[in-house]
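Asks: Got a sequence here, can you build the structure:
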Amino acid sequence: MILSDLSVRRPVLATVMSLLLVLFGLLSFTRLTLREYPDIAYPIVSVRTVYPGASPALVETDVTTVLEGAISGIEGLRTITSASRAETSQIVLEFGRTRSLDAATNDVRDAISRVRRQLPLAVQDPLVAKETGDGNEIMWLSLASDRHSELEMTDVAERFIKNRLAMLPGVSTIPLDGERRYAMRIWLDPERLAARRLAAQDVEEALRTQNLTLPSGRIESDRTEFDVSIRGSLETPQQFLHLIVAYRDGYPVRIQDIGRVELGSEDDRKLVRVNGKPAIGIGVAKQSKANTLEVAQAVKQAWPDLVASLPEGMTLQVAWDGSLAIEQSIREVYRALGLALILVVLVIYLFLGSVRATFIPAVAIPASIIGAVTILWATGCSLNVLTLLGFVLAVGLVVDDAIIVLENIHRRIESGVPPIQAAMAGSREIGFAVLATTLSLVVVFIPIAFLTGVVGRLFAELAIAVAAAVLLSGFVALTLTPMLCATLLKTGRRQTRLSKVAEEAFAGLVSRYRRAVERLVEARGPVLGVALGAIVASVLLFLRLPMELAPLEDVGWFAGHLTAPEGATIRYTDAYARQVEGIVETVPEVTFNYMVVARGYRPTIVNRASSWVTLAEWEKRDRTQQDIVAELNARLGRLTGVKVSVLNPPPMEQSPEKTPVQFVLVGSTYEELRVQAERLMRKAAAHPGFLNPDMDLSMNMPHVTVEAHRSKSADVGVSMAAIGRTLETFLSGRPVTTFSRDGRVYNVIVKVDEPYRNSPSDIMTLPVRGEQGQLMPLGNVVSVREDATPEALHHYDRMRAVTISAGLAEGFSLGEALDYLNRTAKESLPRMMRFAYAGESKEFLESRASLHVTFGLAILVVYLVLSAQFESFLSPLVILLTVPPAVMGGLLALAFTGGTLNIYSQIGLIILIGLVTKNAILIVEFANQLRGRGMAAREAIVEAATLRFRPIIMTTAATILGALPLALATGAGAAGRRHIGLVLVGGLALSTLLSLFLVPTVYRLLARGPVKPDKLAVARLPYATVADQSHASSASSHIIHGGS
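Replies: Predicted coordinates:
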């Protein structure tokens, strides 16, 4: 080939080209973003709207439905989900990945502005926020103390820690959990209020008019100017106690006469503990495109300053760090990359027995892989676990072309051809095969680019990494490798002891292989039976293996979720949360247990608690995270009075609060949905594969409905607004005014004291004022009824919906679970009700469908490319018959090791298509060359198989050893690497074993007549003759001789 000839004649040029590849790769490496996975998050826009005092049903009809109708037609909208809770509507819009997040957010704001006037007057302006799904908290810190209160710890967190962390690069927000923000709490006694003929509005009015600071102008003299302000603000509980609310019978009525005042917390309906001790949680949320590891490193660098700012007696700890698993996983991949490099170089040396000869293909590894980094940078990819995994796979692949070229050149040198002429002639002869094998592997990755959903985005970067490395390896094999062969290889070198032993062993192996091929090319029946058996076995194994989105990884932590009955108080929930903490603390591998009692904000959901449990480092424990989760699920499942689920973190950056099974029922009425969902839940609960099935529709939340008697209200002059404000002030506790403390502003909150809000009947005694100023009990104009209401009303794509969620028992796959629910739903659901999937379940089904299509498309693309290269539609069929044994080998490896069909193992199967066809190409291409020179088909295929046996075994061994560190992976992220490694090792081993006999037999069966010699064939065999090839056959087992 021209490129090879030029490189041999100009060795400096060949060297410089490879050095430039390495140089540009190293420069690009410093510019790549390091992260766990590629950017796979969908653009998400959330709309949050507050409707004070509204029930979930009212929020659904008056707010959620109106907003959904306005925004449902926005371009690029993928799904729309919503939850209507008491006082709050939350709508989440998920857009296609190609949609600009900024443009989508603007479109949402415009759509909402057009229907703003259709919302009730009391509804606050909707808050539109943009997200990408990957901007969640990457770390939770805990601030604890034995001598300071939660109020003091919150103050320190807000003043010193939060502001310092918010300034770090890549940080988005710093949320606080369990915070106790200072507030001046005024607790009113309704009986003493009524005795003094006062209502809550009187107290509020007094606070607004008497607690303020106003500018009053300035005083000027000839030489000095003074600003004047009226200081009327109140700052201490004593000052608020002495505030005069009104005069009755000539005497002032102060707040101390009608209630009490304390400096307390704004909200005490959320608790945080770390390892059982009260704490304030401090989250670190990264920006959507920020590097998790860089943000975590910035926090660690700022740690000394953060600790130094703490008062004596306060301690700051990292309670949960999501970056540790990422860091460990990347470290393990780097370790696998190094180990693969060592194993591949070692196997090359064992085959070649020469340091010089080993150096030639070994140098292709850094040149190809480091050079591929430039292509990653140019295509906008990141350096992540998957691209590094691609490089690990590439270690065994990039030496293949160099080995093939090296072996062909060496045969010529050993037959007496001078090294320079041998390098040119050998490269020309094998150049087409190198081009064909390289392209056949590269084109396998083209269909991966058409994968949809998360899987497509995930593996596109892996495909680019491997394809780039393989392409560059072909370039290196046709430029640097011939030049090094011409320079380093010499004829008649002294053999080492290792080379002699290897030569004798390999010569015997080649001789036995040739005799076997000569017999089997005529035994078509048994060989074709094996091929057909491989196809049938592959199909059966594919159908029987369990399927899931991705294998569960040991990431060093897990989550637990507790749900108490609807209407349970925070005390009830907390009591059970402490029991859970006690059980978790008995697990020896646990280092931190970050417990949050009561979730959410406005309203806080007090009947739920969650914990994030961090385990000891991987090398310091004998049990896996999955083993510990299974044990805790068994122990915590025995608790009565609450539901407790312990979950392994889901794969692929799914929400850690969601279970794998997310089955959505969609219908017209919630009552019908509830009936059908309960029926499905009963069947799921009876199935041993489902853990803790639950649904998000509960119709038994205790509720109090206050009905105003309009005629009575009108008679006494009490407006609906007065009733609403009275209830809001007494029961909800709303901020009325503010006060200052140490330079910060806090709220003043008025609320009825606890003894007077223990029962629904207490509402009847609250005082309310009519328009004429008269005071009366609220019971005069309202009645109270206790009933039940849903905690939340959900929509899916604007339809009323209920989601059934469940965990999976050990040994039960996500595919089996969804197939069971699918069959059950089709059998039992009414015709007008449909179902859908969400979360991990949705991603799994999308990936399963697209991967099946991609596998078939990969085979088709390889076939077409090979047809174009061979100028034949027949030769590629022989080559593609190596695929069924490879698939069978990969699936058998999964079956014997308890693996599953997931995105990793299925991508491994797709990669196998390109890998196993390389061996067949070498045999078929050379057989065609020999037939083009007039050799009979039988003799040509036997000769080609014999001559290519040695490079096939060498390249296969190198590829298998390159993938072996993945198959034996341990530590963080090992499960995914192990699946892809097992598929490659098993598939390559079995395919090579069978295809070495299958390809010659099928070629002999399909060969019809001689291949006509053409210019292309002559160009590929410029010096060889049939006689030369027969002579070379006797030396085909020679290895490259020693001498370094």
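
Asks: only C-alpha atoms for contact and neighbour calcs from this point on.
Replies: Will do.

Asks: Show me the contact partners of the helix or strand in which Thr79 is found.
Replies: Using DSSP states H and E, the element containing Thr79 is strand 77-85. The contact list for strand 77-85 (CA atoms under 8 Å, 6 or more residues apart in numbering) reads 55-57, 59-60, 64, 72, 89-96, 603, 791-798.

Asks: Measure how the following helix or strand past it sits relative to strand 77-85, angle-wise.
Replies: Downstream of strand 77-85, the first helix or strand assigned by DSSP H and E is strand 88-95. Interaxial angle of strand 88-95 relative to strand 77-85 (axes from the mean of the first three to the mean of the last three CA atoms, to 10 degrees): 170 degrees.

Asks: now Val417: how far from Ile409?
Replies: 9 Å (CA to CA, to the nearest Å).

Asks: Please apply the same query to His561.
Replies: Taking CA to CA, one finds His561 at 65 Å from Ile409.

Asks: Between those two, tell me which one has more neighbours.
Replies: A count of neighbours by other CA atoms under 10 Å puts Ile409 above the other of His561 and Ile409, at 29 against 20.

Asks: What sits closest to the more buried one if chain neighbours are left out?
Replies: Spatial nearest neighbour of Ile409, chain neighbours left out: Gly426 (4.6 Å); criterion: CA to CA, 6 or more residues apart in numbering.

Asks: Let me see the contact set for that neighbour.
Replies: Val405, Asn408, Ile409, Arg412.

Asks: and if you look at Gly770?
Replies: Listed by CA under 8 Å, 6+ apart, the contact partners of Gly770 are Val716, Gly717, Val718, Ser719, Ala722, Met776.

Asks: for comparison, sequence B:
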Amino acid sequence: MFLSETAIRRPIFTVMAMTALVLFGYLGYRSLGVNRFPDVDFPTVTVSTVLPGASPEVVESAVTDVIENELSAIEGVKHITSASRLGVSTVTVEFELERDIDIAAQDVRAKVSAVAGQLPRDAEPPTVDKLDISAQPIMWIALMGPDPQSVGEYARWTLRPRLQTVEGVGNILLGGYREREVRIWVDRGRLEAHDLTAGEFVQALQEQNVEVPGGNLESGARETIVKIQGEVPSVEEFGGLVVAYRDGAPIRVRDVARVEDGLEPARGAARYNQQTTIGLGIAPRSGANAVAVAEGVHERLEELERTLPESMDLQIAFDGSESIERSIADAQYELLYGAFFAIVIVLLFLRSWRSTVIIALAIPTSIIGTFGFMSAFDFTLNTFTVLALALAVGIVIDDAIVVLENVYRHMEEGRDPREAASVGTDEIALAIIATTFSLAAVFLPVAFMRGIVGRFLFEFGVTVAVAILLSLLVALTLTPMLSSRFLRHVETRRNPAYAKIGQSLDWIEARYKVGLDWALEHRGLTMGIAGIAIVVGLVFFVLLPKELTPQVDESAFVIASEAPVQASLAYTNEKQEALEEIVAGVPEIQGFFSAIGLWGGANQGFMFVRIDEPGERDRSQEEVMNDLRGRLAQVPGVNAYVSSMGSAFTAGGDGEPFQYLIQGPDLEALRDHSETLMARLREEVPGLVDMRTDMRLQKPEVRVEMDRDKAAAMGIDVSNIADVINVLIGSQEATIYKEGGHRYDVRVRVEEGQRNQPADITELAARTEDGGLVRLGNVVSLSEGTGINVINRRDRQRAIKIVGNLEGSSLGEAVGAADRIADETLPDGYSTAVTGASETFQETFQSLLFAIFLAAVITYMLLASQFESMVHPFTIMGAVPLAAIGALGLLLVTGMSLNLYSFIGLVLLVGLVVKNSILLVDYTNQLRARGMERDEAIRRAGPVRLRPILMTTLTIIFGVSPIALGFSEGAELRQPMAVAVIGGLTTSTLLTLIVIPVLYTLMDDGVAWAGRRIGAIRRHGWRGAWTPAHPEP
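Replies: Okay, here's the model as predicted:
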């Protein structure tokens, strides 16, 4: 072969080329970023619109429906989901992955701008944002101190600005932060006694606190700006502002209200390890290196701690970069251990240090060279690319093993090393090109899978393919060149230390010859056994639990809590503290960040919990979570749901794996159907826990209804009444106070004791047309009831979502049960759908099954092209189903599931088992081409190819064994893939060495029979060819 001949003839050129490849890879490695996952754009855009004070029903009809109707016409829309809450509409548009997200976002903005004129007059302009999962916080910092106001000010104006200057830092969230606010508490009785309304009071404040430009003064060549200082210089002076005159006497703010320099009203709280705190969530910029960002933040915190006020304490509550670094480092160690084990296997088989070193050089050359291409493709070191490299370790030496083994065989036949390297490489070149390209080809469907999972797997597929193709280059250049220079004759292999190994291999070869002879004499029975094995594999497929991804021990999880929907913040806080007390008593707990009301209603809370690393605790994360579920359930008046951190493959939302939608027109009916479904699921799928829905119909509300006739007679309209209620009950921003370069809201609200009960609304006063005051009780009536907390829709239909966690049951089992129950119970007009992780699960399994099919088709096409045969590719690919029994069986025995990662292992097996078959069939064809009879060629080819097949198989098995053992962090994700590869290779290799030769003879007989029939048809016609009068020649 020209390439290998050139490498042998020009060793310096070959060494320099390989050195350049390694240097290119090293430089690429230094520039690679480190992240947990690849940088993937979720094709999702959100539109948020605020309509102050509007009920969910009004928001749905006046805002959500209008926006959804306009957005549904945009090209490439996959789903439109919406949530209509009190005063807020959120519409989320998920696009097909083929659409460019930036162009799609522009289309959304254009449509929203076009429809803005149809929204209510009071609606604020809608905001449009792209979803960026990389912008989620990777760190949470807890700042604690005795004075909430000073802690908040320090976090807002000192810590956050300093941290935002760290390279790569994007947004910084403030959890538990309450903005400083000047609060003016109005006494309702004193306001009325001085003949003032709320609107007049607010208007007077605005007029008394202004900064007005006064123009310019010109004097000759000099110009001076005149500025009228009308702003209030200090908080105390707000009390002296005049808001009205009565009988010539000024009425000041202090006469009707009190002024407080405080914080905005509490709608939430945050604590770290049961201490009140301000949480700072550090989110990296899109595309930034998460680990580098975290390192920069740590360095900046060390600087800030030197100037931190003595009364304050600063702690890192959570650092996601630590688990990223550990996971990547552990995967790299798995790569090194796998390489070591693979090299040991080579040494045991070849019993030569020289040959082992020659083969071992393929690993660093191929792997390091791959780093250069990863950098060129703008990839990062992440879970998937490191997994690809760890997987490739046992594969990249396969070609070198086959080449060197063949070179050795020719040396044993008497050729010198240089001639053996040339002839041996040329003889095996076609086979290894076919095997390598077929193996690389199976990853193309994975790299270009549809769905969001396909985007994550793109870097994985390309990285594996590049490493494999580079290994082919090494095997055809560096390996033969080194073999021609450094190999010695076989006497070196007869070292007494290796005698027993050699005897064992000879014994295996002898037993194999006996088995092969028996199989060739009992072809029908052999194929029958193979058929039974395939059927058993199908049974294993049915029995295996199915899920999107395995549960991972991340040493962290979340606890969501929910009090009754009408619960106040104080009630929820009391219950959250009771939950925190239980969590704090768990021995494995390192720390926890707790919050209520910050990212939900006043009745909702969550805890982010960190536990000891796996090596430092006796119980698994799942056992700790299950224990907490039981303990937290004992707290009355609140529901607590313990969940893992969630999947990377879902665009935000709930982290629970089970997410199921019921859609229909009536909200009450949706609630009833969801309760029925959940009750049945609890009975039939006990492993489905923490189930709840996202709809609440018991939110208490007070409806203010106006007597329009009375109001008209008094000259009061609806807007006047709404203004009065909004100012004194809802709190209105009246003006701005400036201090130290910062701006703070000044808000007016009635005293707390005068706005506790619904009846207090009727005591408020409004100005009549004749200038008098009248209590609202004269023109309005109140009614109390319950209202809808949120109205959710999907694809313009009202929907209710059921979510839950899995404890001992698979996602496939839960979804299947839900579908069956829904078919039995839902009436016409109501439908179901999966969403979130459940939807990704279904889409991914469909894509993976298609990827396996496509990999098989591509492999067939390559083999047909290589062998110029339409038949032999079927013979070669006959080994693929033989791998199923081992892969699926070992997954079942080890208690693992059929998931994304085990499916990747199955895809890989398509290429790996074909490699062994190619070696066997290709050499058989070569022997027959030299004139050897078919059965004799098979009996010769099997033993000759036995050792390289065993070597390549064992190097792959031992190369991935560190992954299968699962000792590292995040190994739960990688284990199923390695287990599938080990099981599949074990059974397929044992069966391939026996079944493929038999299948080869059967296919060959079939081709011969078909050829004879076709010849007879040509000679005697269709009918004559099948009559006894014309026997076969």
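
Asks: Give me the TM-score for these two chains.
Replies: After superposition, the two chains reach a TM-score of 0.95 (TM-score structural alignment, normalised by the length of the second structure), with 1005 aligned residues with a CA RMSD of 1.9 Å.

Asks: if we can go back for a sec, may I see the contacts of Gly426 of the first structure organised as TSV, with secondary structure and distance to Ala806 of the first structure added?
Replies: As requested, the contacts of Gly426 of the first structure are exported to TSV (DSSP: H, G, I helix; E, B strand; the rest coil; distance: CA to CA, whole Å):
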residue	secondary structure	distance to Ala806 of the first structure
Val405	helix	55
Asn408	helix	59
Ile409	helix	61
Arg412	helix	66
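
Asks: between the residues you listed, which has the most around it?
Replies: That'd be Ile409 among these, by other CA under 10 Å, with 29 neighbours.

Asks: could you check the distance from it over to His1031 of the first structure?
Replies: Applying CA to CA, the value for Ile409 of the first structure to His1031 of the first structure is 15 Å.

Asks: Likewise for Val417 of the first structure?
Replies: Between Val417 of the first structure and His1031 of the first structure the distance is 13 Å, computed by CA to CA.

Asks: Neighbour count: the two, which is higher?
Replies: More crowded of Val417 of the first structure and His1031, by other CA under 10 Å: Val417, with 16 against 12.

Asks: Now do the same for the more buried one: its match in the second structure.
Replies: Aligned against the second structure by TM-score structural alignment, Val417 of the first structure finds its counterpart in Arg415.

Asks: element containing its match?
Replies: Assignment of secondary structure by DSSP H and E places Arg415 of the second structure within no helix or strand.

Asks: Can you tell me the SS state at the residue most central in space within the second structure?
Replies: Central residue of the second structure (CA atoms, centre = their mean): Ala648, 0.9 Å from the mean position. Classification of Ala648 of the second structure using DSSP: H, G, I helix; E, B strand; the rest coil returns coil.

Asks: What distance do you get for it to Leu811 of the second structure?
Replies: Relative to Leu811 of the second structure, Ala648 of the second structure is positioned 16 Å away (CA to CA).

Asks: likewise Tyr29 of the second structure?
Replies: 38 Å.

Asks: which residues touch Arg254 of the first structure?
Replies: Arg254 of the first structure is in contact with Leu241, His242, Leu243, Ile244, Val245, Ala246, counting by CA under 8 Å, 6+ apart.

Asks: Show me what it aligns to in the second structure.
Replies: Matched by TM-score structural alignment, Arg254 of the first structure corresponds to Arg252 in the second structure.

Asks: One more: Lys712 of the first structure?
Replies: So Lys712 of the first structure corresponds to Lys710, using TM-score structural alignment.

Asks: Now name the helix or strand holding its match.
Replies: helix 708-714.

Asks: And the strands in the stretch 601-750 of the second structure?
Replies: 604-611, 639-643, 658-663, 688-693, 699-706, 732-739, 742-750 (DSSP state E, counting those that start in this stretch).

Asks: Let's have the ones you listed in TSV, adding mean neighbour count and distance to Glu5 of the second structure.
Replies: Putting those into TSV (neighbours: other CA atoms under 10 Å; distance: least, CA to CA, whole Å) gives the following:
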stretch	mean neighbour count	distance to Glu5 of the second structure
strand 604-611	22	59
strand 639-643	23	60
strand 658-663	24	59
strand 688-693	19	63
strand 699-706	15	81
strand 732-739	17	81
strand 742-750	19	76
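
Asks: which stretch among those comes nearest Ala759 of the second structure?
Replies: strand 699-706 (9.9 Å; CA to CA).

Asks: That closest one against the first structure, how far on average?
Replies: On superposition with the first structure, the mean distance recorded for strand 699-706 of the second structure (mean CA distance after the TM-score superposition for the first structure) is 0.6 Å.

Asks: Give me the helices and strands touching that strand, please.
Replies: Strand 699-706 of the second structure makes packing contacts with strand 780-787 when contacts are defined by 3 or more CA pairs under 8 Å, 6 or more residues apart in numbering; DSSP states H and E.
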